[in-house]
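**Q** Sequence first, predicted coordinates after that:
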Amino acid sequence: MSAPQGSTALRGLKVLDLTRVRAGPACCRVLGDFGADIIKIDAPEGLDKNAGISGDRHGYDMLNLHRNKRSLTLNLKDEDGRALFLELVKGADVVVENFRPDVKTRLGIDYEALSAVNKRIVLASISGFGQTGPAAGRAGFDQIAQGMGGLMGVTGFPGEAPLRAGTAIADLSSGIFAATGILIALTERTTSGKGQWVQTSLLQSQIAMMDFQAARYLVDGDVPAQGGNDHPTVTPMGVVGTSDGHINLGVGGDGQWQAFCDAIDRPDLKEKEAYSTMSGRTENRAQIWNILRPIFKTKTSAQWIELLDQHSVPVGPIYRMDEVFADPQVQHLGMAQAVNDPVRGDVDLVALPIDLSRTPSKIVSSVPDAGEHTNDILAELGLDADRIADLRARNVI
């Protein structure tokens, strides 16, 4: 059985996927949705101690993370299993793994071992804290990285306990950074003829995602604090209550402030010198919000959004997830893509947020059952039915 065909952007690229949980699968998802042949390496039944960590095989998380892949079961701790894996490496372009740093060395599939059989191979490693250093061997999860990377230190309301973000920011950004590194390494390979080792970690990615908050400390020595729903440096930008709920308000530059004052029928505010600049408004943040909160209680969320849109003032609703996918703009963008799953039937999955004009991403197949394509993939390596049967009998596959 050939690999599912969707986008042609990365057609011909073969990726061996050794990943589990979220960061690694998120990386491979980018490549698979753009047409790479992703071979997911699953452990034979009973050998995976992490089985079920992302829920049922055909549950929402596995469906969303492992679409557009083929599955091969392979016991990498077995000598024959490792030999088969290295045979696959000879014809592959990329290997992606997110084991603890020492595991691939113990298994004999580190970069040195892989490049010895294929000098063009790109190995992408995603770890919790980096491949080396005092914390390299520690177990890492997204929330741990959120805490160590500074996100939880600025999230939540002042004086309250640190708060995690409501999605796996460190995991997902690590996957995206790894995919970016892979594509850079593949591009460089076209001139050098050599692969290389791409590395990222949840900790590095989380720090990078702090962006201006991190630069604020590095450049000015200013340690950002919790700000609740207020923007750290811009006012008024945050959540404000209306007569029937809450909306997000984003008044940035001085021109937007003037348009905003006109929209709420308070021209006197734009004439007040203390509020005339962005820095002045932030210095007087409490005063401004005290003025605005009762004003916004006079209309519904929908009324405020319509009014402020008319004045080109950034504003938006605060949705629950069902409302997100009901929004006409979200539907127009196609952020829910349909696929048929043999167990769940027709389901919608979350699309990639990248549009290419000629070779867009496409979801063409659901999560494969563990080992669903084992016979096909090994046959592509030249193994006959008797050899495959022998390997299966010995639980190598």
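**A** Right, received. Where do you want to start?
**Q** make it CA atoms for all contacts and neighbour counts henceforth
**A** OK.
**Q** Which strands and helices lie in contact with the helix ranked longest in the chain?
**A** Of all segments of type helix in the chain, defined using DSSP state H, the longest is helix 169-192. In terms of contacts (3 or more CA pairs under 8 Å, 6 or more residues apart in numbering; DSSP states H and E), helix 169-192 is packed against helix 23-33, strand 122-127, helix 142-148, strand 197-201, helix 202-210.
**Q** same thing but at 10 Å, please
**A** Applying 3 or more CA pairs under 10 Å, 6 or more residues apart in numbering; DSSP states H and E, one finds that helix 169-192 contacts helix 23-33, strand 94-97, strand 122-127, helix 142-148, strand 197-201, helix 202-210.
**Q** Can I get the ones you listed in JSON lines including mean neighbour count?
**A** As requested, the helices and strands packed on helix 169-192 are arranged in JSON lines below (neighbours: other CA atoms under 10 Å):
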{"stretch": "helix 23-33", "mean neighbour count": "27"}
{"stretch": "strand 94-97", "mean neighbour count": "25"}
{"stretch": "strand 122-127", "mean neighbour count": "27"}
{"stretch": "helix 142-148", "mean neighbour count": "20"}
{"stretch": "strand 197-201", "mean neighbour count": "21"}
{"stretch": "helix 202-210", "mean neighbour count": "22"}
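**Q** Out of those, which gets nearest to V339?
**A** Across these, V339 has its closest neighbour in helix 23-33 (12.3 Å, CA to CA).
**Q** got another, please set it beside the one above:
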Amino acid sequence: MDLDTAGRPQARQGEGEFSRFRVGRSDLSQWSWERGPTPDANRLTDGEILVATDKFAFTANNITYGRLGEPMPFARFFPAGDGWQSIPVWGFATIVASRAAGLGVGQRIYGFLPMASHLQLRPEHLRGTRFVDGVVHRQGLPPTYNEYVLTDRAGPDEADEDLHLVLRPLFSLSFFCAAYLAQEQGFGARRIVISSASSKTALGLALLVNRSMLDACEVVGLTSAGHVGFVRRHGAYDAVLPYAEIATLSAVPTVYVDIAGNAAVRRAVHHHLGPLLRHSARVGFTHWETLDDRTEAEPLPGPPPTLFFTADHIIARRREWGADGLKSKLADAWQVFAGEAAAWLTIDKAAGHAAVERVYRAVLDGRVPPDKAHILSIS
């Protein structure tokens, strides 16, 4: 199916079939399609809606969701059967049937979706432009990921929609990680080292650190040899090193932000800097294929790596700044990052099962250039 100029799927025969992309819980390189008839709108109960997915972004951040599907709750948002998980994505969908007060057919929503053609929701706590999904199996999960926004009332302009779709979830991780480092006054470090420096999350984090109270810290990006040129041209870092040159880092107090999730890189940083490490944060898994569960618990010199879970920090900042304060700070920072990203990021759009499989494999294998991103439609 083609996408129209707004990026929405154009209707064609056969669009009504339900389909969902699933991947292995223990092996992300395995996938399958679950197929069936279109969900029956007549079977909705009071308070439920049925939405049809318009489009969603797929980035390395979603691979992190897949990797964390077991130790963290991501596999529980959209149960997919024994041995499978439905990796959550951030996307737009349209209400195609409703038995929920205040929500009508044709309205669009933005939020956490499965990689599927349709999703049934039970909206609760509808206030203004927001509601949460109250379906039983999502109760007790982090509330941030259960919230949906009505984008026909409040949301990005259509011209900015694709950029928002690709970058906003990644930038949220950057924003809350930067806020955490600022709150801790950089743990007293003089340098912040960020792995997977070409990733969009890392670029956003570097931008925010340089614009914060931590701007006195040197920001160093670690990246693969093939991405050194791009990262240096981007200009977000004070210095850029390939992973092979970690041993050349000077001996100064350092915070390590691990976005790559590469066990070998993490070991190299810890063994080289040892007691000079003030904090080690595990933020992402862009190098998911390098993970070795046998070495995850291996003692390392310096502070033990600490998992950074964004939802916990969203709640903490909301308590500290208030809902309006958080919204304002995040919006201001987003405008700066989005303005810069529009100049260097190319977004490719594709639709259909084959396209989903192709993009998934490319992102999983780390074959997407840092200046590109993908938006997909199932149908």
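**A** On my side now, so go ahead. A quick note: this is a predicted structure, and the numbers were derived from the prediction, not measured.
**Q** Put one on top of the other, what's the TM-score?
**A** Once superposed, chain against chain, the TM-score is 0.26 (TM-score structural alignment, normalised by the length of the second structure); 165 aligned residues with a CA RMSD of 6.8 Å.
**Q** quick one on the thing from earlier: same list (the helices and strands packed on helix 169-192 of the first structure) but as JSON lines, adding distance to W289 of the first structure.
**A** Output for those, formatted as JSON lines (distance: least, CA to CA, whole Å):
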{"stretch": "helix 23-33", "distance to W289 of the first structure": "39"}
{"stretch": "strand 94-97", "distance to W289 of the first structure": "48"}
{"stretch": "strand 122-127", "distance to W289 of the first structure": "43"}
{"stretch": "helix 142-148", "distance to W289 of the first structure": "29"}
{"stretch": "strand 197-201", "distance to W289 of the first structure": "39"}
{"stretch": "helix 202-210", "distance to W289 of the first structure": "26"}
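**Q** Which one of the ones you listed lies nearest to D171 of the first structure?
**A** Smallest distance to D171 of the first structure across these (CA to CA): 4.4 Å, for helix 23-33.
**Q** and after that closest one, which helix or strand comes next?
**A** Next helix or strand after helix 23-33 of the first structure toward the C-terminus (DSSP states H and E): strand 37-42.
**Q** tell me which strands and helices that next one is in contact with?
**A** Counting contacts by 3+ CA pairs under 10 Å, 6+ apart, strand 37-42 of the first structure packs against strand 14-17, helix 23-33, strand 69-73, strand 94-97, helix 374-380.
**Q** other SSEs contacting the longest helix seen in the second structure?
**A** In the second structure, taking DSSP H as the definition, the longest helix is helix 310-344. Contact here means 3+ CA pairs under 10 Å, 6+ apart; on that basis helix 310-344 of the second structure packs against helix 158-183, helix 200-210.
**Q** picking that back up, so for A389 of the first structure, which of the helices and strands packed on helix 169-192 of the first structure sits nearest?
**A** For A389 of the first structure, the closest of these is strand 94-97, at 26.1 Å, according to CA to CA.
**Q** re earlier: can you lay out the helices and strands packed on helix 310-344 of the second structure as TSV showing mean neighbour count?
**A** Shown next, in TSV, are these (neighbours: other CA under 10 Å):
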stretch	mean neighbour count
helix 158-183	20
helix 200-210	25
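**Q** For S98 of the second structure, find the nearest of those.
**A** The nearest among these, by CA to CA, is helix 158-183 at 24.4 Å.
**Q** So for A331 of the second structure, which of the helices and strands packed on helix 310-344 of the second structure sits nearest?
**A** Sorting those by CA to CA, the top spot, which is the nearest, belongs to helix 158-183 at 10.1 Å.
**Q** so which of the helices and strands packed on helix 169-192 of the first structure gets nearest I295 of the first structure?
**A** Of these, nearest to I295 of the first structure by CA to CA is helix 202-210, at 33.1 Å.
**Q** And the helix or strand following that closest one, what does it pack against?
**A** Where DSSP H and E defines the elements, the next helix or strand beyond helix 202-210 of the first structure is helix 212-220. Using 3+ CA pairs under 10 Å, 6+ apart as the contact test, the elements touching helix 212-220 of the first structure are helix 151-154, helix 202-210.
**Q** Please identify which of these is closest to Q287 of the first structure.
**A** Among these, helix 151-154 comes nearest to Q287 of the first structure, with 22.3 Å by CA to CA.
**Q** isn't F175 of the second structure right up against K327?
**A** No - if you go by CA atoms under 10 Å, F175 of the second structure and K327 don't touch, sitting 11.7 Å apart.
**Q** Could you dump the helices and strands packed on helix 310-344 of the second structure into TSV with distance to V257 of the second structure added?
**A** Converted to TSV, those look like this (distance: least, CA to CA, whole Å):
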stretch	distance to V257 of the second structure
helix 158-183	9
helix 200-210	9
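**Q** Show me the one of these that comes nearest A343 of the second structure.
**A** A343 of the second structure lies closest to helix 158-183 among those, at 11.1 Å (CA to CA).
**Q** That's all I had, so thanks and see you.
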